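1. Attaching a predicted model along with its sequence, questions to come.
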Amino acid sequence: MQKLSVLYVVFIAWLIQSCANQVTPTGGEKDVTPPQPLSFSPKNKSTFFSVDEIEIQFDEYFQTTDIFNQVVISPPLDNQPEIKVKGKKLIIKLNNTLRDSTTYTINFGESIKDITENNVLENFTYVFSTGSYIDSLSISGNVVDILTGVNAEKAYAVLYPAGDDSLFLISKPYYFAKTNESGSFVINNIKEGNYNIYAIEDQNFNFYYDLPNERIAFSDSIIKIDTNASTITLQLFSEDKIRQKLLSAKSYRYGQSKIAFGKNTRDVQITFKGEQNIKSFFEKNITGDTLTFWHRDIYLTEHTFQIQYDTIDTIINVAVKSFPKDSVFTKNKNTFRANAEPTQRGNSTDKLITGWDMKKNIQLTFLNPLDSIFTDQFLITEDSLAQIITPEIKIDSLNKKILTINYNWQSGKKYFIHINRSATIDIFGLSNDSVSYYIQTKKIEDYGTINFDITNSKPFPLLLQFMKKDNTLLQEKIIYANTNTSITYNFLLPDKYIFRAIADRNNNGKWDTGNLSEKKQPEQIYYYPGEVTTKANWEMQLKWDLK
């Protein structure tokens, strides 16, 4: 009896332990599959279609969103059909009188998705014909970003009957397809005829080109769709829709005012309407849409600018109140930073920069614009022998906050740079603190070389751009019409590079975008096939014939 009691206690303890070790189920893998159609009534691609109601059975419960914008029927119907969900079934009541011998396509866009994970059923269509056959013509192609050459995913290629260019702006497309991850599209079940084709990057998913940040592409010519399969490449570009305007003009501290515009100030003329003998200059920000006005007139309580843009009539006089010098100007040093990430050299306050690019100038960016520099207060020596060198030291002509030290740095050398206190004076009379840098340059074997032969057989100049993979422009060169040119790119660090050539048809030295209303295409950009990978201590030969 006692033995049975012991066994009973052991069993209860095991049962409690088992319950305590229970874990929550993981729930399985995430559902990534959208609803799939199982059956159609009438069947998909039916001919002699004569009913008013369509039923589509799906394999799971689903939801519909934004039916009004997402569902497009071509050719368009006079009345909006009624679309509703009943269980796993989609019911479409057409409520229209259909044309004889006509193929209709119902494209559901992104309106159908599952309930749990919102997985979208893309490029789903229901096709029927009131005649004896289904229109079976198609057009395929791809959409790319003209500035990068990258395939444009999730853009829409859209077709409209030729003859009325306004249809694109006032109505939904007759036919459309969405591009896949490779930028490709196929539009099926098209009626034979002439069409205008466009591509849009539809930001608000309404099939209209109606937002300033939406990009557009269009074909110069009418597309004839017949028994021959058609293919086309469409290049997305952004129109210059934003009109220039003055956003704000304000002083932020003594000697500094900022004037902000709606877009790049390339075509803005701005004049300071004050004492011309005071130290002053304009600084442009990196995006080019904001100008900073620097000055050191301690008696200036208000300064006026004349601003002109767009046309000769757009002239604005702006008065900006100044801060007095003693109100906010409390700094007693003009600080700066170098164009590198130095590390501390042991316990020393000296800064160490290793792996310095031999062809790179040293840039020091100051808090305030510089007025003068004293080159004898810069001590620069080479290697352990402490041989004094004399690089070119100057204030940047476009941005007086930048000081450059230009020198033909040698392979694998060590340099010591010491900048004394008060080696520079800014426009407010402030000087710098002393600082020292140790620099170790790369070796010549660390670099690669590209010898590039290009033939421009075109009747207009090309702007040949040499860029890093991230589209950072490294060098640009004009290749004149009908010429052969050889270029050597040396001292290249191992990396991936891109070559592209801009068709500078108007010979203005820059790329120009397009304009839909004027039927003006953007200037063509040609890309050298693939990326170019450089290796250390390696020289490569490339050829490119642009016919």
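-> Cool, the structure landed. Numbering: from 1, shown residues only.
2. Could you use CA atoms for every contact and neighbour count after this?
-> OK.
3. Hmm, Leu367 is touching Lys331, no?
-> No: under the criterion of C-alpha atoms under 8 Å, Leu367 makes no contact with Lys331, lying 10.5 Å away.
4. Between those two, point out the one with more neighbours.
-> Higher neighbour count among Leu367 and Lys331: Leu367, with 14 against 8, using other C-alpha atoms under 10 Å.
5. need the contact list for that one.
-> Taking C-alpha atoms under 8 Å, 6 or more residues apart in numbering, we find Leu367 in contact with Asn334, Thr335, Phe336, Lys401.
6. Now a ChimeraX select for only the buried ones of those residues.
-> The ChimeraX command for the buried members of the contacts of Leu367 (criterion: 16 or more other C-alpha atoms under 10 Å) is given here:
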select :334,336,401
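7. Among the contacts of Leu367, which lie within strands?
-> Taking DSSP state E, the ones among the contacts of Leu367 that sit in strands are Phe336.
8. could you dump the contacts of Leu367 to a markdown table with distance to Val72?
-> Shown next, in a markdown table, are the contacts of Leu367 (distance: C-alpha to C-alpha, whole Å):
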| residue | distance to Val72 |
| --- | --- |
| Asn334 | 63 |
| Thr335 | 61 |
| Phe336 | 59 |
| Lys401 | 57 |
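9. Identify, from the contacts of Leu367, the entry nearest to Ile439.
-> Taking C-alpha to C-alpha as the measure, Ile439 lies nearest Phe336 of the contacts of Leu367, at 17.5 Å.
10. Give me the distance between Leu4 and Val10.
-> Going from Leu4 to Val10 by C-alpha to C-alpha, to the nearest Å gives 10 Å.
11. in stretch 117-134, what counts as buried?
-> Those would be 118-122, 124-131, 134, for stretch 117-134 by 16+ other C-alpha under 10 Å.
12. In addition, the following structure is provided for comparison:
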Amino acid sequence: MARLRYFSFVLIAILSSCAQVGTLSGGEKDETAPKPIEKKTQPANETLLFSGNSVSFEFDEFVQLNNPQQTIQLVPNHARPTATLSKKTITVTWEEQLQPNTTYVLYLDGTVKDVTEGNDTLIKYVFSTGNAIDSLSYSVQLKDAFSNQPKENCIVGLYENIDSITPIYFARTNKLGLAQFDYLKAGTYFVKGFQDENKDLKLQPHEAQGFRIEPVEINDNIKDSIPLLISSPFSKRKIRSFRYVAPGSFFIGANYDLSNKSFKIEDKTFTKEEIIYHTEDSVQLFYTPSDQTIVKAFVSGDGEIDTLSTRISERDKKTPLRFSSRLSSNELGPHEEFTLQLTSLIQAIDTSKFKLYNTTDSSLIKHSIQFSNNQISIVFDRTKLKEVKLVIEKGAVTSQNGQLTEAFTTAIKVKIAKEYGIVYVDATAFSKPIIVELLQGGKVVEKTLLLSDFKTTFANLVPGEYQFRIIEDVNQNFKWDPINPGTKEQAETVYFYTTVSKVRANWEIDVKLTPLN
């Protein structure tokens, strides 16, 4: 692994990745980055009244250029530098006229590598077109607006106004999400951060971004104590997914509300009974295609039509009709129904082919069968039962397209209330509408929207460790909303509580959640 080395003169050379195979000539592997020779740098670093259009750096060894179009940056970005190589000397030039009385910093970030091991160098060269070097600094941390995690390798820019696309000054964030600006001119700037996906140093509408509504006045060295939060704006109306789940369902996912849309697959239109909305932007359509390989679907509404297509494989066409359980595990809580589902709508059921057994003594359990759409519920008296076994014979259910179900067997443990825990949440320190999310292993187990009382209860919890997240749901749409650049609305505030709440069987615990600083 390469080592970090600093040089005594003002040019900074930083060694970065170098994990390449050495030569076979023997001797120790070269782990030293090429060093610029201070006396041979022309013009000298921190030159005043700079009026040229080139800078040359001579190194202490033969070097190679590495993608100069991407690795050379001039800040402020008033010119597009290029580079040429002659033996040990790199010359950076530009054609544009630089602005008067301005301090510039030229970065060569990995532009220069040695020819053997690939050790590279970061050079920071400073000059001014005026008679002084600007010396103010500003630093800020960039974080993800939802996860609150630092964002590495993003751009933070200082802009003339809030609607500017190209920054006057820019800096790239490190692993801690920190962006450091040096050699700044005193003034008023708008601060924006973004994920520069296409590496053009311009904030694009679709890129993850964040901004300060109020400008920052830089007339001293400033370390901003408030992180800048970025998020990806909602993209325009788009279908995210269209897939077939054999033998009788199509699923459509979108980034917009599908609840008032019309659906069509090939020539098939759908009634309300043939549609299930899993969420407002996710829908299941019951339809068994004919023998075609490519199936097209159409989503229409608000004067627009989205056209989709998916491929039906030979394996899909041969998929039998099978049951699946809606339980997340093979445990049935007192608050849960014993429900099975199919990927096709149900036409008829032969209840004589359903057998429910008490696994303790193999005795039959009296039960009833209820069904709706594609779901079947098995209803029985659970008193004193610890485990049951359900056996369904082949052909017990007929789908609307005439297909018969395969045989199915499953064993379910019957749980009682005292095997679960309860958490009472007090969030009365909040005053705005909030979503309270209960998390386990980073996944949302349950969530609820609180508009006024700011107290809620999570019952029937499996013993384990839980955490909480609160979202200030300003528009009360029961989901987190990212930044809206058009309206200048910031992403909704998210509070993640890292303290673990341990839930035990037959226990009740109280949790108080307050806004975090």
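-> On my side now, so go ahead. Predicted model, so just to flag it, every value in this text is computed and none were measured.
13. TM value for the aligned chains?
-> Overlay of the two chains. TM-score (TM-score structural alignment, normalised by the length of the second structure): 0.73; 482 aligned residues with a C-alpha RMSD of 5.0 Å.
14. Now the two most distant members of the buried residues of stretch 117-134 of the first structure.
-> The most widely separated members of these are Asn118 and Gly131, with 36.9 Å between them, by C-alpha to C-alpha.
15. And whichever strand in the second structure runs longest against the first structure, how far off on average?
-> Secondary structure of the second structure per DSSP E: the longest strand is strand 103-114. Aligned to the first structure and superposed, strand 103-114 of the second structure gives a mean residue distance of 3.6 Å (mean C-alpha distance after the TM-score superposition for the first structure).
16. what's that strand in contact with?
-> Residues from elsewhere that reach strand 103-114 of the second structure, judged by C-alpha under 8 Å, 6+ apart: 16, 33-34, 61-68, 71-76, 119-130, 132-134, 183-185.
17. what's the answer for stretch 454-470 of the first structure, then?
-> Stretch 454-470 of the first structure has contacts (C-alpha under 8 Å, 6+ apart) with 473-486, 495-505, 507, 509-510, 531, 543-547.
18. now these: which count as buried?
-> Ile479, Tyr480, Tyr497, Ile498, Phe499, Arg500, Ala501, Ile502, Ala503, Asp504, Arg505.
19. Check these and tell me the two furthest apart.
-> Farthest-apart pair in those is Tyr497 and Arg505; separation 25.3 Å (C-alpha to C-alpha).
20. counterpart of Ile270 of the first structure in the second structure?
-> The pairwise alignment with the second structure assigns Ile270 of the first structure to Ser262, based on TM-score structural alignment.
21. Against Leu308 of the second structure, how distant is its match?
-> 14 Å.
22. now do Ala246 of the second structure
-> For Ala246 of the second structure, the distance to Leu308 of the second structure (C-alpha to C-alpha) stands at 18 Å.
23. Next: Trp480 of the second structure.
-> Per C-alpha to C-alpha, Trp480 of the second structure is found 27 Å from Leu308 of the second structure.
24. from the chain's centre, how far out does stretch 171-190 of the second structure sit?
-> 24 Å (C-alpha atoms, centre = their mean, to the nearest Å).
25. That stretch maps to which residues in the first structure?
-> The aligned range for stretch 171-190 of the second structure is 177-196, by TM-score structural alignment.
26. which residues of the stretch 51-200 of the second structure fall in helices?
-> Per DSSP state H, counting those that start in this stretch, the stretch 51-200 of the second structure carries helices over the ranges 68-71.
27. before we move on, what about the stretch 301-450 of the first structure?
-> Assigned by DSSP H, counting those that start in this stretch, the stretch 301-450 of the first structure shows helices spanning 325-328.
28. and the lengthiest helix in the first structure, which residues are buried?
-> The longest helix of the first structure (DSSP state H) is helix 2-20. Buried residues in helix 2-20 of the first structure, counted by 16+ other C-alpha under 10 Å: none are found.
29. counting contacts, what elements does the next helix-or-strand element following that helix pack onto?
-> Using DSSP states H and E, the helix or strand that directly follows helix 2-20 of the first structure along the chain is strand 37-41. Contacts defined by 3 or more C-alpha pairs under 8 Å, 6 or more residues apart in numbering; DSSP states H and E place strand 37-41 of the first structure against strand 53-58.
30. by contact count, what packs against the strand it packs on?
-> Going by 3+ C-alpha pairs under 8 Å, 6+ apart, strand 53-58 of the first structure lies up against strand 37-41, strand 89-93.
31. And that strand against the second structure, how far off on average?
-> Mean for strand 53-58 of the first structure is 3.7 Å (mean C-alpha distance after the TM-score superposition for the first structure).
32. now that strand: how far from the chain's centre is it?
-> Put simply, strand 53-58 of the first structure sits 42 Å off its chain's centre (C-alpha atoms, centre = their mean).
33. and if you look at stretch 247-258 of the second structure?
-> On C-alpha atoms, centre = their mean, the centre of stretch 247-258 of the second structure falls 21 Å from the chain's centre.
34. Please point out which parts of that stretch sit buried.
-> Residues of stretch 247-258 of the second structure classed as buried: Pro247, Gly248, Ser249, Phe250, Phe251, Ile252, Gly253, Ala254, Asn255, Tyr256, Leu258 (neighbour count, 16+ other C-alpha under 10 Å).
35. and the first one, which of the three is it?
-> If I follow you right, that is Pro247 of the second structure. Three-state call for Pro247 of the second structure (DSSP: H, G, I helix; E, B strand; the rest coil): coil.
36. shouldn't it be in contact with Arg315?
-> No: look at Pro247 of the second structure against Arg315 with C-alpha under 8 Å: they stay out of range, at 10.2 Å.
37. contacting residues for Phe416 of the first structure?
-> By C-alpha under 8 Å, 6+ apart, Phe416 of the first structure lies in contact with Leu379, Ile380, Thr381, Glu382, Asp383, Ser436, Tyr437, Tyr438, Ile439.
38. Could you work out the most separated pair of these?
-> Spatially, the most separated pair among these is Asp383 and Ser436, at 15.0 Å (C-alpha to C-alpha).
39. Just give me the neighbour total for the closest residue to Lys192 of the second structure other than its chain neighbours.
-> Leaving aside its chain neighbours, Lys192 of the second structure sits nearest to Phe211 (4.2 Å; criterion: C-alpha to C-alpha, 6 or more residues apart in numbering). Residues contacting Phe211 of the second structure under the criterion other C-alpha under 10 Å number 22.
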